[in-house]
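Enquirer: from the sequence below, what's the structure:
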Amino acid sequence: MKVKYVAEPFRIKMVEPIKMLTREEREARIAEAKYNPFNLRAEDVYIDLLTDSGTNAMSEDQWAGVIKGDEAYAGGKSYYKLLDAVKDIFGYKYAQPVHQGRAAEKVLFQLLLGEGKYSISNMHFDTTRAHVELSGARAIDCVVPEAADPSLRVPFKGNMDTERLQKLIEKYGADKIGVVVMTITNNSAGGQPVSIANMKETSEICKKHNIKLCIDAARFAENAYFIKRREPGYENKSVKEIIKEIFSYADMFTMSAKKDAIVNMGGLIGIKEDENLFSLCKGRTISFEGFITYGGLSGRDLESLAIGLYEGIDEDYLKYRAGQMEYLAARLDEAGVAYQAPVGGHGVFVDAKSMLPHIPYYEFPGHALAIELYKEAGIRTCDIGSFMLGNDPDTGKQLEANFEFTRLAIARRVYTQAHIDIMADALISIKEKADTVKGYKITWEPPILRHFQASLEPIK
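Expert: Below you'll find the model as predicted:
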């Protein structure tokens, strides 16, 4: 059944010009960037799907908030407005602003983890895994088996495998598990949601073993919207009510507010009630981010973040947001282009392993497809697969990811139906000549988070 495009619940008041380079120019630019899309200049990109983090369009109310932001070094009113929003939406007693999500992880995780410890997650995203390893601990992914089959359409493929979680705790010992992290939505698994039932069951296991449960809350609103649409008993609940229940099962959260809070910069740490842990977080914030009432942000950032938290949970907006993904997915269904299904909340994760079966994981099919998309239509995307996963921190050997995805992360309130049709047309065109696409090898890489900086070249 063909999906109808959901009309934007807003009018466009300002535009940013973009232009398409020629095919020859694009091929030259990506070669100059050493075949790493992160090295491209933004002006050389036509449609930028590298990330949905900080690339979103703020509203007129948020821009008005930029003017009203209180730039006091300590105790500014914008800080207190943000605290009130966190208490109202999440129900947490304590909140600490930081400049983005990885800063939240840097402040918090060193307090929970260390040598000989483990972090278990439904899936760690790249910076989360990096901060676990930087603490000396090791990260273990524990997503449900259904997530491994991109063609399998089940409602909550982002869930924690609670049976395996229990076995991992028994294997390593509860005292060695520094934290359990529930990522909502589960980005590395294709933007897949986590159910309330799974959140509750995970919480009960953590409480039984006295283990802290932390939510990676970057896309909390999209996850709540999926629960409203897919989980029995929640269809008549408001998104805000669902959010309050989700977070009631955890002890803390980290958030990149650059996603569902629809701001260009910002992050949060939330602590439900542990005053001692919050005190330690404040001390580390002062060292790494700045004074606690600004946390590495300007007053204008705090103001727009407080407004954006509410705009991100608006149900008309969320219907449109999910509708964009469903429209693109429907176009791909018609053309037989495989992706992680059902489609997630912040992008479409194309199954590069399916499209490029001749490219082995160590030649990075997800990355190869990303390069082809840029050459084909000026679209910048990234790999969510073995290239991003990197090397084993103990052996140095290339790890094989559970998935080989190319992520088309769609910025909020930025692109139109015409842009999405270009995305679909480009993927369909590449599929028709997929057997000509070559893999890539790394010519230089840093020791951690390599995908941001590595240099590559095509396999000849």
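
Enquirer: going forward, measure contacts and count neighbours with C-alpha atoms only.
Expert: OK.

Enquirer: now do the same for the closest residue to residue 313 other than its chain neighbours: helix, strand or coil?
Expert: Counting by Cα to Cα, 6 or more residues apart in numbering, residue 221 is the residue found nearest to residue 313 once chain neighbours are left out, at 5.5 Å. Here residue 221 is recorded as helix under DSSP: H, G, I helix; E, B strand; the rest coil.

Enquirer: what sits against residue 221?
Expert: 239, 243, 260, 312-313, 318 (Cα atoms under 8 Å, 6 or more residues apart in numbering).

Enquirer: same for the lengthiest helix in the chain, what does it pack against?
Expert: Using DSSP state H, we find that the single longest helix of the chain is helix 315-335. With contacts taken as 3 or more Cα pairs under 8 Å, 6 or more residues apart in numbering; DSSP states H and E, helix 315-335 sits against helix 220-230, strand 347-351, helix 417-432.

Enquirer: among those, which comes closest to residue 305?
Expert: For residue 305, the closest of the helices and strands packed on helix 315-335 is helix 220-230, at 14.2 Å, according to Cα to Cα.

Enquirer: may I see the buried residues of that closest one?
Expert: Neighbour counts over helix 220-230 (16 or more other Cα atoms under 10 Å) mark 220-228, 230 as buried.

Enquirer: got the contact list for stretch 192-201?
Expert: 155-160, 162, 182, 184-186, 223, 226-227, 231, 245-246, 249, 343-345.

Enquirer: can you tell me which of the residues you listed are buried?
Expert: 155-160, 162, 182, 184-186, 223, 226-227, 231, 245-246, 249, 343-345.

Enquirer: second chain to compare with the first, below:
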Amino acid sequence: MVAYKSRTVERIRLPSRERRERALEGAGYNVFNIDAEEVFVDLLTDSGTGAMSDRQWAALMRGDESYAGSRSFTELESAVEEVMGFSRVIPTHQGRGAENVLYGALLSEGDVALNNTHFDTTRAHVANQGADAVDCPDETARDLDADEPFKGNFSLERGWEVVEDVGADRVPLVILTITNNSAAGQPVSVENTRRVAEFADEIDATFVIDACRFAENAHFVREREPEFEGRSVAEIAREQLGYADAVVMSGKKDALANAGGFVATADPDLVERCKARAILYEGFPTYGGMSGRDVAAMAVGLREAVEPGYVEDRVESVRTLAALLEEAGVPIVTPPGGHAVYLDAESFYPEIPPAEFPGQALVCELYREGGVRGVELGSFAFPDADRPELVRLAVPRRTYHREHFEHVAETARAALERREEASGLRLVTDPEMPEIRHFTAELEPVSDSTSIRTEGRR
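Expert: I've put the predicted structure just below:
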């Protein structure tokens, strides 16, 4: 059932193939460098790219721009406590600002941070503190076709292996990302969350939930975890988040806003440490680098995210795209997650080795064929991690319709039919920080004479 009707529309146009070719070459074969007006269907990210509701737009008009103690902050504080159960909130300009504030307060040189799977900015913030980021994905996460309900879970077995190897005193931080973005957006069960909380408590570590997509995760729990059958998304979300000592949040995801983020906790000592960093890097702790109007819109969106009907519509739109891609014969990760469809680039281009970035090659071909922009989450984005070669097609909230998804599926089908013409890529520029190189690095196609492909590579 469609939950929304449109009040404002934006005209979009598909640039000619010649224009797309020029744009791709000019961008150094990195679609982050392509102007948005050159993109037809933009699935680069679901972060801050969705359509806000009429209630959020009304909140923008009422935003209180006071530097300290604004009404908008009070509204956010109330929404966070109501929806997530945390009484203390430090707003930030977006999720990575919240990561900087929280992880900067918790990590020191030589520490180890555990996560079911670190995303790019999370890994970079850990590294920026001189700490090591270690992934502890569930064993089912590597099986892209496995029909398992919670492939995003944290592996306690792997967590204990790390603790036994480095010592509990070097592991002050355990993070659980819900849903698990880097593991194809797969959900995490409440039972796994409980066990991770117990694990963190046993090693005396702070347990943080990266709650960017907490409402989508709660929807999957309601569908797949028998204990929670018949429970509301709002009830499930509060219980799952309640096992954490703190949450880090990008308001540009499941707070349905175009800007913003926050750290939330019930720990008075931790909140004071975070406030000090927030003042240095974000602004006064009641505005956090945001305008009051954006704070107000985020407060409204946080409540809307757990309202009946919203998440069902959200997840169904992603499933629609997944079904169309499967009908087109495109290899995808199954079951699809809540915010994106992940393409299996290794199956798409079996002859392109990881050193030639098959996922980035696929990203380029999707743009070349149909002006569709996605993002690579494989050997290009994560050079030092053992990750599958994936391309994420992230669906902005309440933005695109079936006709757009049909175009994406047809574009992917065309790329698949011309897969023999695709070339691997090599780096031309390599930024200093490898954890975030995929945002700015430039590449070029690998010619036949310089290809490092080997017969029987796969």
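
Enquirer: TM-score of the superposition?
Expert: TM-score for the superposed chains, counting by TM-score structural alignment, normalised by the length of structure 2: 0.96, backed by 445 aligned residues with a Cα RMSD of 1.0 Å.

Enquirer: separation between residue 346 of structure 2 and residue 153 of structure 2?
Expert: As defined by Cα to Cα, to the nearest Å, residue 346 of structure 2 lies at a distance of 23 Å from residue 153 of structure 2.

Enquirer: need the counterpart of residue 367 of structure 1 in structure 2.
Expert: Correspondence of residue 367 of structure 1 to structure 2, assessed by TM-score structural alignment: residue 360.

Enquirer: what's the helix or strand for the closest residue to its match other than its chain neighbours?
Expert: Excluding the flanking residues, the one nearest residue 360 of structure 2 by Cα to Cα, 6+ apart is residue 376, at 5.4 Å. Assigned by DSSP states H and E, residue 376 of structure 2 falls within strand 375-377.

Enquirer: what's the matching range in structure 1 for that strand?
Expert: Strand 375-377 of structure 2 maps onto residues 382-384 of structure 1, going by TM-score structural alignment.

Enquirer: contact partners of that stretch?
Expert: So stretch 382-384 of structure 1 is contacted by 37, 49-51, 188, 366-367, 370, 403-408 (Cα under 8 Å, 6+ apart).

Enquirer: please name the residues that touch the residue opposite residue 66 of structure 1 in structure 2 once aligned.
Expert: Correspondence of residue 66 of structure 1 to structure 2, assessed by TM-score structural alignment: residue 60. Residues near residue 60 of structure 2 by Cα under 8 Å, 6+ apart: 293-294, 296-297.

Enquirer: just the ones of those residues in helices?
Expert: Reading helices off the contacts of residue 60 of structure 2 with DSSP H, I get 293-294, 296-297.

Enquirer: among the residues you listed, who's most crowded?
Expert: residue 297 (31 neighbours; other Cα atoms under 10 Å).

Enquirer: picking up where we left off before, roughly how far apart are the residue nearest to residue 360 of structure 2 and residue 60 of structure 2?
Expert: 34 Å.

Enquirer: can you tell me the SS state at residue 109 of structure 2?
Expert: Applying three-state DSSP: residue 109 of structure 2 is coil.

Enquirer: and which of the contacts of residue 221 of structure 1 is nearest to residue 279 of structure 1?
Expert: residue 243 (25.2 Å).

Enquirer: aligned partner of the closest one in structure 2?
Expert: Aligned partner of residue 243 of structure 1 by TM-score structural alignment: residue 237.

Enquirer: nearest spatial neighbour of its match, chain-adjacent residues omitted?
Expert: residue 218 (5.4 Å).

Enquirer: give the equivalent position in structure 1 for that neighbour.
Expert: With TM-score structural alignment as the criterion, residue 218 of structure 2 matches residue 224.

Enquirer: show me what contacts that match?
Expert: 239, 242-243.

Enquirer: nearest residue to residue 171 of structure 2 other than its sequence neighbours?
Expert: residue 112 (4.9 Å).

Enquirer: and that neighbour, what's its match in structure 1?
Expert: Using TM-score structural alignment, residue 112 of structure 2 pairs with residue 118 in structure 1.

Enquirer: nearest to residue 441 of structure 2, of the ones in helices among the contacts of residue 60 of structure 2?
Expert: residue 294 (31.2 Å).

Enquirer: the alignment partner in structure 1 of that closest one and residue 80 of structure 1, how far apart?
Expert: Mapped onto structure 1 by TM-score structural alignment, residue 294 of structure 2 lines up with residue 301. Here residue 301 of structure 1 is placed at a distance of 13 Å from residue 80 of structure 1 (Cα to Cα).

Enquirer: and for these two, which residues touch both?
Expert: By Cα under 8 Å, 6+ apart, no residue touches both residue 301 of structure 1 and residue 80.

Enquirer: quick one: the strands in the stretch 51-200 of structure 2?
Expert: 88-92, 112-115, 132-135, 173-177 (DSSP state E, counting those that start in this stretch).

Enquirer: of all those strands, which lies closest to residue 330 of structure 2?
Expert: strand 173-177 (27.3 Å).

Enquirer: quick check: angle from the closest one to helix 214-224?
Expert: 70 degrees (axes from the mean of the first three to the mean of the last three Cα atoms, to 10 degrees).

Enquirer: matching residues in structure 1 for strand 173-177 of structure 2?
Expert: The aligned range for strand 173-177 of structure 2 is 179-183, by TM-score structural alignment.

Enquirer: ok, average deviation of that stretch from structure 2?
Expert: When structure 2 is superposed, stretch 179-183 of structure 1 averages 0.5 Å from its matched positions, counting by mean Cα distance after the TM-score superposition for structure 1.

Enquirer: how about that stretch: buried residues?
Expert: 179-183.

Enquirer: most surrounded residue in the contacts of residue 224 of structure 1?
Expert: Neighbour-wise, the contacts of residue 224 of structure 1 (other Cα under 10 Å) top out at residue 239, 24 neighbours.
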